[in-house]
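K.L.:
Quick one: sequence plus predicted model below, questions after.
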Amino acid sequence: MRPRRVAIQPDKLWREDNPRHQSYSARWTELLTRDGHEVVPVDVFAPEAFERIRACEGFLWWFPPLPFPRDAAKRIILALAHATDVVLFPDWKEAWHYDDKIAQTYLLHAARIPMPETHVFWRYGDAVAFLRDARYPLVMKLAAGFFAQRVTLIRNRAEGEKWARWLFSSGLSNLHRPFRRLVLKEFVSLWRRHARTLDVSHGGEEQGYMLLQEFVPGNDFDTRVTVIGDRVFATRRYNRPNDFRASGSGLLDMDPAKIDRDALALGLHTARTLGAHSLSLDILRHHGQPVITEVSFGYEAAQVAIRPGHWRGDALTWSEGSVRAEDALLEDFLSRLPA
């Protein structure tokens, strides 16, 4: 392959002494430089950013699910996809619905991808009318958020109407205050250390809508499937004690023999249907079939690297050995650059 010119927006999310430290950009820069390619570091918030990116064949940017830089990044990616020929990761098909459960709901519905019955209400009266005759419990989600701190269970009509009044008036920023104090405080502290590229001060209340999803009983775990190209990685994530949520529990089982092949096949099919080069999916079982509750292009690189191997292609052939997400993403990205 001839030398390429690739723009990269730096990312660095965790402190150096934290085992969860990751930087996609550092690994991409290391690999590209080693192989003789030119890396052009950019600051997407600087006036000259677009000209620097336009002078390159490709642009790489991993960004976290925080209001900033997430909201800015989605707009920038869409602008570049609309007006340039630069090859992007993520591209617009992966970025536009990132950390937006409402957008994901509409996308999965439109693509006829199996998911639990999910409703988005934009009018208070419609939400209350639905809650009046709904079958409980229901899962309520805020559109943005991670580690399940913005997901809760509604057990009856009174609870549902209470949440509806909040959402259609002053709004909500979080559904689990103790979790917010104990966990998000640490994340905010870490991210503030990297204020040059991240700024957690950009936030706000979620309001003016209500997102409700059918509760799927009988699931002590979900299956986290990650698709990179034709590679499929998967892990069981067990629920927290006395909780219905698996996201962020840290209770992982990476035994490949326990992974349902139809969940793997659904993950690969969904990524291809949505045109995603990278996609992480949370999968439950409903009436014996796999269903998807959330999708995202972004995920912790370590959650891929710690897996003992992966499945590949339509035949889902097992391939033994650890793979770094950054490496697989870069390999596929380079293959998409013009000859």
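P.N.:
Yep, it's here.
K.L.:
only C-alpha atoms for contact and neighbour calcs from this point on.
P.N.:
OK.
K.L.:
C-terminal to the helix ranked longest in the chain, what's the next element?
P.N.:
In the chain, taking DSSP state H as the definition, the longest helix is helix 67-83. Scanning forward in sequence from helix 67-83 by DSSP states H and E, the next helix or strand is strand 87-89.
K.L.:
could you say what helices and strands the helix or strand just after that next one packs with?
P.N.:
Sequence-wise, the next helix or strand downstream of strand 87-89 (DSSP H and E) is helix 92-95. Judged by 3 or more Cα pairs under 8 Å, 6 or more residues apart in numbering; DSSP states H and E, helix 92-95 is in contact with helix 67-83.
K.L.:
Which residue ranges of the stretch 51-200 of the chain form strands?
P.N.:
58-60, 87-89, 118-121, 138-141, 151-154 (DSSP state E, counting those that start in this stretch).
K.L.:
what's in contact with the last one?
P.N.:
Taking contacts as Cα atoms under 8 Å, 6 or more residues apart in numbering, the residues outside strand 151-154 that touch it are 136, 137, 138, 139, 140, 141, 142, 160, 175.
K.L.:
next, the one to line up against it:
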Amino acid sequence: MKIAICCRKGSFSDYWLTYCEENGISYKKVDAYQSDIMKQIEDCDAFMWHFSHLDYKDKVFAKQLLYSIEASGKPVFPNFKTVWHFDDKLGQKYLFESIKAPLVTSYAFYTKQEALLWANKASFPKVFKLRGGAGSTNVKLVDTRKEAVSLISRAFSRGFSAYDPLASLKDRWRDYRSGKCPFFVLLKSFFRLFIVSSAIKLLPLEKGYVYFQDFIPNNDTDTRIVVIGDKIIGERRGVRNGDFRASGSHILLPDASKVDMRCVQLAYNVSQKLGLQIGVFDFVHDKDNPLLVEVSYGTDPDYTECEGYWNEKLQFTSAPINLPKMIIESFIQNSSN
């Protein structure tokens, strides 16, 4: 097998290239941004690309390219089942509801009138989300009906930028005060209030819909479960002081004995049912009941802090974790079957 790998610095591809070199696997570096990408991969048997939801170019065509290569008969990572709903909370709402997965109760509206009718009857607080964004970006706690009406009005008028520099600065300031953010990162975030990069300017506005979820109180952690084939990684993540979000907090709690095994089982079951190559699931607890918040494919290439992994029988193995290695090994194994 010869694998075409689209390289992006800081992504899984850094590890995939090393893995291929060390294990004698034939590979070819390709550039997905070139118009002749289909010709580039003609002599390859498979294609792998860890694309970014934060790059406007990737948002324009990455999924379409992957679908097209998969349609030609070549195995791809990520494939259609794994990635069509990536960075799309609206899509995930319908997906989870279709298989009756225990999703946090969610509300989607596509007209201002329907959204306002709902807001007038709803209880608060609620959580407002844009369909895209990671690390808790584009997520706000809405305490009052007045705040909800303001967000709804904006959603059906000028819309929202995919990047909120003020919210980002507030998060970096909170992280800096807790010792989790270097000063230069804080400074960089401050300057983004005044200097917006051309790449961010090219991201489309989010408008024409509005999306809320029920607020689930009394969660000082959430649970992150990663399923790759028959291996399952899990850890909890702490909520920042004065915040309600764990995603993006960088407070990692990898003690496997503290992970709710119901989350492990649920994540594995959903991943199998949906046929995911990788599923990165976030859970919160409503009293004692685990609820899904969202799923992703693109995650940090780390998890080295985790203590090991469970198998499909929920048996735990203590072992160093190398997530990109697990991905490429699973991909090669399944592509060869």
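P.N.:
That came in fine, so what should we check first? Owing to the predicted nature of the structure, the values given are computational and were not obtained by experimental measurement.
K.L.:
if we can go back for a sec, mean neighbour count and distance to residue 186 of the first structure for the strands of the stretch 51-200 of the first structure - can I get that in JSON lines?
P.N.:
Output for the strands of the stretch 51-200 of the first structure, formatted as JSON lines (neighbours: other Cα atoms under 10 Å; distance: least, Cα to Cα, whole Å):
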{"stretch": "strand 58-60", "mean neighbour count": "25", "distance to residue 186 of the first structure": "27"}
{"stretch": "strand 87-89", "mean neighbour count": "22", "distance to residue 186 of the first structure": "29"}
{"stretch": "strand 118-121", "mean neighbour count": "17", "distance to residue 186 of the first structure": "32"}
{"stretch": "strand 138-141", "mean neighbour count": "21", "distance to residue 186 of the first structure": "23"}
{"stretch": "strand 151-154", "mean neighbour count": "20", "distance to residue 186 of the first structure": "20"}
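K.L.:
Redo those strands as a markdown table? Include distance to residue 50 of the first structure.
P.N.:
As requested, these are exported to a markdown table (distance: least, Cα to Cα, whole Å):
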| stretch | distance to residue 50 of the first structure |
| --- | --- |
| strand 58-60 | 11 |
| strand 87-89 | 13 |
| strand 118-121 | 36 |
| strand 138-141 | 35 |
| strand 151-154 | 37 |
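K.L.:
Contacts only, for the nearest residue to residue 168 of the second structure once chain neighbours are set aside.
P.N.:
For residue 168 of the second structure, ignoring the flanking residues on the chain, the nearest one in space by Cα to Cα, 6 or more residues apart in numbering is residue 189 at 6.9 Å. Taking Cα under 8 Å, 6+ apart as the criterion, residue 189 of the second structure is in contact with 165, 168, 169, 172.
K.L.:
Check residue 219 of the second structure too.
P.N.:
Counted by Cα under 8 Å, 6+ apart, residue 219 of the second structure has contacts 239, 244, 284, 285.
K.L.:
Could you report the distance from it to residue 245 of the second structure?
P.N.:
The gap separating residue 219 of the second structure from residue 245 of the second structure is 9 Å, by Cα to Cα, to the nearest Å.
K.L.:
can you map out the strands along the stretch 151-300 of the second structure?
P.N.:
Along the stretch 151-300 of the second structure, counting by DSSP E, counting those that start in this stretch, strands occupy 210-214, 221-228, 231-238, 252-253, 278-286, 289-296.
K.L.:
Can you give me the buried ones in stretch 66-77 of the first structure?
P.N.:
Buried residues in stretch 66-77 of the first structure, counted by 16 or more other Cα atoms under 10 Å: 66, 67, 68, 69, 70, 71, 73, 74, 76, 77.
K.L.:
and the fourth one, what pairs with it in the second structure?
P.N.:
Spelled out, that is residue 69 of the first structure. Following TM-score structural alignment, the counterpart assigned to residue 69 of the first structure within the second structure is residue 58.
K.L.:
Does that match touch residue 49 like I think?
P.N.:
No. Using Cα atoms under 8 Å, residue 58 of the second structure is not in contact with residue 49; the gap is 10.5 Å.
K.L.:
Quickly list what's touching both of the two.
P.N.:
Common neighbours of residue 58 of the second structure and residue 49, counting by Cα under 8 Å, 6+ apart, are absent.
K.L.:
follow-up on the earlier one: pipe the contacts of strand 151-154 of the first structure into a markdown table and attach distance to residue 320 of the first structure per row.
P.N.:
Below are those laid out as a markdown table (distance: Cα to Cα, whole Å):
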| residue | distance to residue 320 of the first structure |
| --- | --- |
| 136 | 43 |
| 137 | 41 |
| 138 | 40 |
| 139 | 37 |
| 140 | 39 |
| 141 | 37 |
| 142 | 38 |
| 160 | 47 |
| 175 | 40 |
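K.L.:
Let me know whether residue 29 of the second structure touches residue 8 as I believe.
P.N.:
No. Checked against Cα under 8 Å, the pair residue 29 of the second structure and residue 8 is beyond contact range at 10.4 Å.
K.L.:
Which parts of the second structure are helices?
P.N.:
12-23, 37-40, 56-71, 80-83, 89-98, 112-121, 145-155, 165-177, 183-191, 198-201, 261-274, 323-336.
K.L.:
Relative to residue 294 of the second structure, which of these is closest?
P.N.:
helix 89-98 (6.9 Å; Cα to Cα).
K.L.:
Please tell me which residues of the first structure that closest one aligns onto.
P.N.:
Mapped onto the first structure using TM-score structural alignment, helix 89-98 of the second structure spans residues 101-110.
K.L.:
ok, now how distant is residue 276 of the second structure from residue 12 of the second structure?
P.N.:
17 Å.
K.L.:
which residues touch residue 225 of the second structure?
P.N.:
By Cα under 8 Å, 6+ apart, the residues touching residue 225 of the second structure are 232, 233, 234, 235, 263, 264, 267, 279, 280, 281, 282.
K.L.:
Chain neighbours aside, what residue packs nearest to it?
P.N.:
residue 234 (4.4 Å).
K.L.:
What count of nearby residues applies to the one you found?
P.N.:
Neighbour count of residue 234 of the second structure, defined by other Cα atoms under 10 Å: 29.
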